[in-house]
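# this one's sequence-less:
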């Protein structure tokens, strides 16, 4: 398992931080993991799965 920080998540998804946190708040993006008092990260595989789901939805294979 690999953790990735906010900057990498934003680069991978091409989202703004505002949009990212809005998606997290509504349950439409994987939750971050607290690594310390002021340090959070995401599980890389969960972000990659989220991206793959967006592609599947685009191609008509999504469930939403």
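It's in. Here the structure is a predicted model, which is why all the values come from computation and not from measurement.
# CA atoms for contacts and neighbours, from now on please.
Noted.
# could you pull out the helices for the protein?
Secondary structure of the chain by DSSP state H: the helices cover 6-13, 17-25, 44-58.
# ok, second structure coming up, stack it against the first:
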């Protein structure tokens, strides 16, 4: 899969989380932080968001 940069609305759509929750998880070290693309633009590498999603599934499956 090709790496893409995801802006916040795309990350919200992929994860089902809202902005406040995403940034709270970043502060707790539980979600990848965005990278700065320019002084006013940030984005997340798609592979890091995909990895986070896979860890969530792995955790769920380990508990089940």
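Thanks, I have the structure now. Small disclaimer: the values here were computed from a predicted structure and weren't measured.
# TM-score of the superposition?
Here the TM-score for the pair of chains, by TM-score structural alignment, normalised by the length of the first structure, is 0.90; 61 aligned residues with a CA RMSD of 1.1 Å.
# In JSON lines, list the helices of the first structure along with distance to residue 31 of the first structure and mean neighbour count.
Below are these laid out as JSON lines (distance: least, CA to CA, whole Å; neighbours: other CA atoms under 10 Å):
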{"stretch": "helix 6-13", "distance to residue 31 of the first structure": "12", "mean neighbour count": "14"}
{"stretch": "helix 17-25", "distance to residue 31 of the first structure": "6", "mean neighbour count": "13"}
{"stretch": "helix 44-58", "distance to residue 31 of the first structure": "9", "mean neighbour count": "14"}
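# what's the closest of those to residue 36 of the first structure?
helix 6-13 (14.3 Å; CA to CA).
# Residue 5 of the second structure -> the first structure?
Residue 5 of the second structure maps onto residue 3 in the first structure, with residues paired by TM-score structural alignment.
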